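Visitor: Just need the structure, nothing else, for what follows:
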Amino acid sequence: MTRATLQDDAGNADVAEPSHEHLGTFEDKTLREGDTPAPGGAFPWAALLVMALMGFLLIATETMPAGLLPQIAAGLDITEGTAGQFVSAYALGTVVAAMPAVAMTRGIRRKPVFIVGILGFLAANLITAFSTDIVLSLGARLLAGAFSGLLWGMLAGYARRITAPEYAGRALSVASLGTPVGLAVGTPFGSWLGTTFDWRWSFGVLSILTVITVLLALFLVPDAHGQRAATRVPLVRVLGIPGVAVVLAVIVSWMLGHNILYTYIGSYLRTAGVPVPVDVALVVFGAAAIAGIAITGAVIDKGLRRLVLLSLGSFVGAGVVLIIGQGSVVAVLAAIVLWGIAFGGAAAQLQTAISAASGDNADVANSMLGVAFNLAIFAAGVAGAVVIGTFDGLVLPVVMAGLAAVALFLALAGRRTAFPR
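Guide: Model (predicted):
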């Protein structure tokens, strides 16, 4: 590790910068004095929990309309198929805007970008809550997805920059907590709220929570520098950094397998003859996912590679149990718990891996991660429909186990750059 003297914002020549010989250490030491905690510094619980709250809102906003299609269709006088585009438009906005938005803002200080991203997301949700025109509503959902892509792309790097280096993985685990909580609590609650009262109330409550989040961010989240110009790499070259493409391939295969079963879990339960309601299965999965991210946060900084391999192996095992244990409530619920635990820490594990592989270009790499996630969601919807249309729901865990096995092979093969020992 070499040390180079740089001038900070006040002109003091006392800021040390690590060499970039090891891509696993990407903390930007050009931050103002005090922006990046020194090793052994206090863990920024408050700031990271604000980030987790924002992640919760992003996930809930993305998935909630799926449970409100009849209400949205009736409210806007459209078909349920058209109402379903509320989800597609959001995902499309994320896919299209994430990488260019992150690339254009990566040199700007992090807190202003974070605040602007939240405010843009808030504006999109408010438009959706009050709009009576389907074109305007879909445009607002597209805009919400775009700001979501920006926020997801920057959160991983931001969380690491405000945390002491030895706690970087734990920081991502805390910041990622909003994903399983959003799936387990946010989406069902939003659907209940929209069904009990009116679907616009769901977006209204999300907007209120977003206002609270931006206020908390203003007071509790510290600022940090963006990426230095000298270390910025074009988008295409970021993809060529050793290990990045492998991590992205693992994400696509892993999340495709997950979403194929998760999206059509009702079809599997009906075909398997298991008397477990879909909402119960999803709540069990969500609770297990929260446990999974807690486990990940406790051990991720000590053995990322082993953790990823164990998670993928658990996915394969859960798929096998769902195949051979069909008809048994105990076996199916046990498999769902194993599946949820393995999924809970996946986002933090993959963000940590791609951040370490990409070094200073972690923000752009994480925007690619978000695109890969959303492409997997898109593909899972189509592939799952083909599977249950051609075969039946019992084939879904076979597909999940097979794709998880492919991801496991890729992770094993990426032992030098993507998931090093």
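
Visitor: only C-alpha atoms for contact and neighbour calcs from this point on.
Guide: OK.

Visitor: surely Ala245 meets Leu239?
Guide: Yes: in terms of C-alpha atoms under 8 Å, Ala245 counts as a neighbour of Leu239; the distance is 5.9 Å.

Visitor: does the residue nearest the centre of the chain sit in a helix or strand, and which one?
Guide: The centroid of the chain falls nearest to Ala347 when counting by C-alpha atoms, centre = their mean (5.5 Å). In the assignment (DSSP states H and E), Ala347 maps to helix 346-358.

Visitor: this one as well, want them side by side:
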Amino acid sequence: MNHRGALLVLGASCFVYVTAETIPVGLLPQIADGLSVSEADVGLLLTSYAVVAALSTIPLTALTMRVPRHLLIAATVAIFAISQLIAVFAATFTILTLSRLICAMAHGVFWSTIAPVAARLVPPGSAGRATALVFLGNSLAIVLGVPLGTALGQWLGWRVAFAVLAGAGAICAVAVVAVLPRLPALPRDLAVRAGAQLRASIRIIRRGPVAVICLVTAVLVTGHFAAYTYIAPLVRRDGGLEGAGLSALLLGYGAAGLLGNWIVGRFVDRHPRTLLVTLAGIMIASLVVLIPALGAAPTVLAALAWGGVFTATPVILQAAILRVAPDARDAASAVYVVAFQVGIGGGALLGERFVRAGLLAWLPALAALLALAAVLVVLASRRTFPAHLPAPEEVPASA
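Guide: I've put the predicted structure just below:
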């Protein structure tokens, strides 16, 4: 059965999640002014979000393994919508932070479930392409969600941007219920109690390939978000871009990511290791260009290259984690999500420390060095990124 509509709905849900998670990056000045806090404090919204998501992902994923997957996805998207509505009416920075932490609790379960669900909707051997299609929502969030949300927030206020996200999340929750086929929990998950599921989810990190992918993810994402969290002040320093110029740059950044995602989706099931090394190399080169303040044109070109390669990178990493743990995709996805959130939180925290110390200009250098470290790990791990592995026995989706 063709479940392309279901994959598109999953992609739309990814779109709203990614937009909401990263929109503080584009609205740092507006949120800071509106709630009378510093830009560095607003940057920590990403850190606190990531910490809660990292701590809650494995236990909550284990506790929900028996829940039908279509209902679980719908519930996480509904919680997202509610959290954004709370943010709209947040009177203090503390309430805004709490609203994001509510979202973070659902975040880990959503991202642990989304790729295995996509894999169940397509024939064996097409999981990478299905993941790439769903993750187009991530790229579109950077292409349209963040720049349009930034422009809307600058025009009508940041609360309006969050209100739009709340409405979009509600629509996605309804669409998931209406379009996603029935996806019962797998028999092996129904047969195992929650405590045993939790222990198995923790033990899976001991598998060598899973550990390597998580290490590469954490290192690469840490470097990226150390710099990307403060892209607004960074491009203001390098290229004098702010306001409409910043929105346009974020639009181009995401458009480049959309192109990168499309290209990677065509090859991720055949040459994942080569693709990952190539993308990381381009990322390093673009970040090196951003170290000195070279003016508007080099800054824009480097940012576009950076956006194009990094936005497509999670497609490779997520597909790889499914391949190296075909018998425990949800558990492996959970630890991968933890690694990604550790990277986001650690990167945002490192960036905040650098900014407070007056070292904004050094953030691209830090990101480039960590990307280089990730490349070295990939090159040293020849068997970690296979093109294909046998698909596990699963319960097919039913209409």
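
Visitor: Report the TM-score for the pair.
Guide: Superposed pair, TM-score by TM-score structural alignment, normalised by the length of the second structure: 0.84. Supporting alignment: 376 aligned residues with a C-alpha RMSD of 2.8 Å.

Visitor: quick one on the thing from earlier: tell me which other helices or strands the helix holding Ala347 of the first structure touches.
Guide: helix 134-161, helix 168-175, helix 244-263, helix 278-299, helix 304-324, helix 362-390 (3 or more C-alpha pairs under 8 Å, 6 or more residues apart in numbering; DSSP states H and E).

Visitor: quick one, which of the ones you listed is packed in tightest?
Guide: helix 168-175 (a mean of 27; mean count of other C-alpha atoms under 10 Å).

Visitor: what's the mean gap between that helix and the aligned bit of the second structure?
Guide: Compared with the second structure after the fit, helix 168-175 of the first structure shows a mean deviation of 0.7 Å (mean C-alpha distance after the TM-score superposition for the first structure).

Visitor: Find me the equivalent region of the helix or strand just after that helix in the second structure.
Guide: Once the chain leaves helix 168-175 of the first structure, the next helix or strand it forms, by DSSP H and E, is helix 178-181. Mapping helix 178-181 of the first structure onto the second structure (TM-score structural alignment) gives residues 137-140.

Visitor: Now that stretch on the first structure. Mean distance?
Guide: Taken over the aligned residues, the distance from stretch 137-140 of the second structure to the first structure averages 1.9 Å (mean C-alpha distance after the TM-score superposition for the first structure).

Visitor: distance of the aligned residue in the second structure for Pro165 of the first structure from Val179 of the second structure?
Guide: Taking TM-score structural alignment, the alignment pairs Pro165 of the first structure with Pro124 from the second structure. In this view, Pro124 of the second structure and Val179 of the second structure are 22 Å apart by C-alpha to C-alpha, to the nearest Å.

Visitor: so Gly327 of the first structure, which of the three states?
Guide: Of the three states, Gly327 of the first structure takes coil according to DSSP: H, G, I helix; E, B strand; the rest coil.

Visitor: And Val244 of the first structure? What does it align with in the second structure?
Guide: That one, Val244 of the first structure, aligns with Val210 by TM-score structural alignment.

Visitor: how about Thr128 of the first structure, what's its match in the second structure?
Guide: That one, Thr128 of the first structure, aligns with Ala87 by TM-score structural alignment.

Visitor: go on, Val283 of the first structure?
Guide: Under the alignment (TM-score structural alignment), Val283 of the first structure pairs with Leu251 in the second structure.

Visitor: Now its match: closest residue in space that isn't a chain neighbour?
Guide: Among residues not flanking Leu251 of the second structure along the chain, Val143 sits closest, at 4.9 Å (C-alpha to C-alpha, 6 or more residues apart in numbering).

Visitor: What is the burial count for that neighbour?
Guide: When counting by other C-alpha atoms under 10 Å, one arrives at 25 neighbours for Val143 of the second structure.

Visitor: repeat for Trp155 of the second structure
Guide: Close neighbours of Trp155 of the second structure, defined as other C-alpha under 10 Å, add up to 12.

Visitor: From His271 of the second structure, how far off is Leu72 of the second structure?
Guide: Leu72 of the second structure is 32 Å from His271 of the second structure, by C-alpha to C-alpha.

Visitor: Between these two, which is the more surrounded one?
Guide: Legend: neighbour count by other C-alpha under 10 Å for Leu72 of the second structure and His271, higher for Leu72 (20 against 16).

Visitor: check contacts around the more buried one.
Guide: Leu72 of the second structure makes contact with 64, 110, according to C-alpha atoms under 8 Å, 6 or more residues apart in numbering.

Visitor: Kindly report the same for Leu218 of the first structure.
Guide: Shown in contact with Leu218 of the first structure (C-alpha under 8 Å, 6+ apart): Ile115.

Visitor: what kind of secondary structure is Val330 of the first structure in?
Guide: Classification of Val330 of the first structure by three-state DSSP places it in helix.

Visitor: Give me the number of neighbouring residues for it.
Guide: Residue neighbour count, defined by other C-alpha under 10 Å, stands at 12 for Val330 of the first structure.
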